[in-house]
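> 3D model of this:
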Amino acid sequence: MFKSIAAATFLSAALSVGLSGAALAQDNQTLRVGMSGGYFPFTFVKQDVLQGFEVDVMNAVGEETGFDIAFETMSFSGLVGALDAGRIDTIANQITITPEREAKFTFTQPYVYDGAQVVVRDGNDEIAGVEDLRGRTVAVNLGSNFEQLLREQPFAEEIEIKTYEANIAQDTALGRVDAFVMDRVSSAQLIQESPLPLALAGKPFSEIRNALPFRNDEAGIALRDKIDAALTTLRENGTLAEISQKWFGTDITSPE
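Model (predicted):
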């Protein structure tokens, strides 16, 4: 999402057509996991290697369940459609649980707890939080839940929201938009790692719970249950916390 990533290296070989995606995952012991490969530090490419928090979590799930994990990268805005069409079995890309998504998919337990964060160009003292977005142009990633979170604000009609598949951080740093909104963890990591002049504006304004979605059919629910049981084990034995500490220096996998 911060830059365009060539996905060909990480696309797994196509599986035979005609069976449901969830059934394929169970019959072949392969779990096809969709992600963008462009959302640092959750899923990104460095030196031609797909890596990040989400990659480590899913590999740990694979070790716990015995599934082979096949990562398939594509644009973030196409992930939900790919899941719905059965081209992948789940999405590991900071997918927020929302009522709209729960009506369509079945989710595992949350494995990330975060908050929506406003980010501005460093030195912009006029925006100190979400309340100051009135009359401003604000960027969000296309297909993310942050547009909806902004539209739920009581002053939403006063915000001009732009949906992006381009580099929202760069456009904010260059002054093409006044701010962007994404999750606080990614925002803080981006500011730390990027040379762009950016700063957090105030505190998170909405709690976010991220989980793994599956198709809401018999096979999808059965697959969800297996992955959910693995997440429970990884939480109890400290693996989730360990992976979080590796990437963030703190535990974002617990609500505490």
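> switch to C-alpha atoms for all contacts and neighbour counts from now on
Will do.
> for the strand ranked longest in the chain, buried residues please.
Longest strand of the chain, by residue count under DSSP state E: strand 112-121. Within strand 112-121, the residues scored as buried using 16 or more other C-alpha atoms under 10 Å are 112, 113, 114, 115, 116, 117, 118, 119, 120, 121.
> quick one: the closest residue to residue 136 other than its chain neighbours and residue 121, what's the gap?
Of all residues not flanking residue 136 in the chain, residue 159 sits nearest, at 5.5 Å (C-alpha to C-alpha, 6 or more residues apart in numbering). Distance of residue 159 to residue 121, given as C-alpha to C-alpha, to the nearest Å: 17 Å.
> same question for residue 244.
Distance from residue 244 to residue 121, by C-alpha to C-alpha: 27 Å.
> now stretch 111-126: how far from the chain's centre is it?
Distance, stretch centre to chain centre, for stretch 111-126: 16 Å (C-alpha atoms, centre = their mean, to the nearest Å).
> ok, residues contacting it?
Stretch 111-126 is contacted by residues 94, 127, 129-130, 132, 146, 172-175, 178-185, 187, 197-211, 231, 240, 252-255 when judged by C-alpha atoms under 8 Å, 6 or more residues apart in numbering.
> for the comparison step, fold the sequence that follows:
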Amino acid sequence: MKKTLVSVLFVMLFSVLGASAEAFAAGNGAEERVIRVATPGNYAPFTMYEELTQEWSGFEIELWRTIGEKTGYRIQFVHIDTPAAFAEVDLGRADTVAKQISITPARRQKYEFTQPFFFSPYCLTVREDNNEITSWKDMEGKTLALREGSAMKEFVAALDPDNKVKKAIYESGNSALHETAMGRVDAYPFAYLILPYRLKKNPELKLKSVDVDNPIYTEVNAYPFPRTERGQALLKLTDGVLTEMIADGSYSELCKKWFGLDVMETKPAKEYRQKRAQ
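The predicted model follows:
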């Protein structure tokens, strides 16, 4: 009887340990088998939220849903502006941030990043009838729109160390684009791969990209995770799915659906991979 009781206890103990291991991989228990993705939902076509229907759509939304399907995790989108989204990650109330998030030196100091999932060259976007600005060298004394909480502020600071370009800060990229189209600012750094999509959806915006062969900077986009046990476990899971999707062609299909091309086959992506391989 004692031997039977001891055996039962051992079985129970190992069952608990096994469950604990599973829980650790998922977070802290079955209720934590969720990845909380903070995103504003106002950056087409990457992450979009419809207030009336409370529905999410976009390239990154579909990407995260695929990550959820392949890992068995529920993806919970946390509707919040970008600066506050990073604060939610810091407080442990969100796991990562989605909005074409760039790897920057400042962010690397706080977060670990997945492998890049997008490479986005940024060019100056100006009014369609603006022929004065043809490249960055024409920006001295002009006014450049910047988006609050965006990595573009870091990139532009490096381009303009002597502060010869005036800056106007806007809460959203939509506002910056409209102000540029209205002529209230001279230019706005914008992803030229995305501009055709934006102009198709908003034909009233008479804008163009300039000097597209020489982007003022190229964003390398990846997902940031905190340096916690949970954060590193979720990063590993996410990275594994990204590797699988790139290898099996499903990532290419998703890219072509939203952008008409496979971003991993673009010049910036190839140059990045080549540099990393050296």
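> aligned partner of the residue nearest to residue 136 of the first structure in the second structure?
Taking TM-score structural alignment, the alignment pairs residue 159 of the first structure with residue 165 from the second structure.
> residues near its match, how many?
19 (other C-alpha atoms under 10 Å).
> still on that earlier bit, so the longest strand of the first structure aligns onto which residues of the second structure?
Using TM-score structural alignment, strand 112-121 of the first structure pairs with 118-127 in the second structure.
> show me what residue 87 of the second structure aligns to in the first structure.
Match for residue 87 of the second structure (TM-score structural alignment): residue 81.
> any idea which element its match lies in?
helix 79-84 (DSSP states H and E).
> list the buried residues of stretch 225-235 of the second structure.
For stretch 225-235 of the second structure, by 16+ other C-alpha under 10 Å, it's 225, 226, 230, 231, 232, 233, 234, 235.
> gap between the second one and residue 233 of the second structure?
So the one you mean is residue 226 of the second structure. 10 Å.
> residue 82 of the second structure now?
Counting by C-alpha to C-alpha - residue 82 of the second structure and residue 233 of the second structure are separated by 23 Å.
> about what we covered before: the longest strand of the first structure vs the second structure, mean deviation?
When the second structure is superposed, strand 112-121 of the first structure averages 1.1 Å from its matched positions, counting by mean C-alpha distance after the TM-score superposition for the first structure.
> which of the three states applies to residue 93 of the first structure?
coil (DSSP: H, G, I helix; E, B strand; the rest coil).
> count of residues packed around the aligned partner of residue 176 of the first structure in the second structure?
Using TM-score structural alignment, the equivalent of residue 176 of the first structure in the second structure is residue 184. Residue 184 of the second structure has 14 neighbours, counted by other C-alpha under 10 Å.
> which strand or helix spans residue 184 of the second structure?
Applying DSSP H and E, one finds residue 184 of the second structure in no helix or strand.
> what distance do you get for it to residue 110 of the second structure?
Residue 184 of the second structure is 36 Å from residue 110 of the second structure, by C-alpha to C-alpha.
> on the three-state scheme, the aligned residue in the first structure for residue 36 of the second structure is what?
In the first structure, the residue paired with residue 36 of the second structure according to TM-score structural alignment is residue 32. Under three-state DSSP, residue 32 of the first structure falls in the strand class.
> the first structure: helices as residue ranges?
Along the first structure, the segments classed as helices by DSSP state H run 21-27, 53-65, 79-84, 99-102, 146-151, 168-173, 184-193, 218-236, 239-248.
> which among those is found nearest to residue 43 of the first structure?
helix 53-65 (5.9 Å; C-alpha to C-alpha).
> now that closest one on the second structure. Mean distance?
Mean deviation for helix 53-65 of the first structure: 0.6 Å (mean C-alpha distance after the TM-score superposition for the first structure).
> which ones are touching the counterpart of residue 228 of the second structure in the first structure?
Taking TM-score structural alignment, the alignment pairs residue 228 of the second structure with residue 217 from the first structure. By C-alpha under 8 Å, 6+ apart, the contact list for residue 217 of the first structure is empty.
> now with 10 Å, please.
The contact partners of residue 217 of the first structure, by C-alpha atoms under 10 Å, 6 or more residues apart in numbering, come to 20, 22, 104, 105, 106, 223.
> with residue 107 of the first structure instead?
By C-alpha under 10 Å, 6+ apart, the neighbours of residue 107 of the first structure are 90, 95-97, 101, 210-216, 220-221, 224-225, 227-228.
> repeat that for residue 157 of the second structure.
163, 165.
> against residue 246 of the second structure, how distant is it?
33 Å.
> residue 86 of the second structure now?
Residue 86 of the second structure is 27 Å from residue 246 of the second structure, by C-alpha to C-alpha.
> and these two? which has more neighbours close in?
residue 86 (24 against 14).
> that one and residue 7 of the second structure: what is the separation?
From residue 86 of the second structure to residue 7 of the second structure the distance is 49 Å (C-alpha to C-alpha).
> kindly report the same for residue 135 of the second structure.
From residue 135 of the second structure to residue 7 of the second structure the distance is 76 Å (C-alpha to C-alpha).
> ok, those two, which is more surrounded?
Neighbours per residue (other C-alpha under 10 Å) separate residue 135 of the second structure from residue 7, with residue 135 holding more: 17 against 12.
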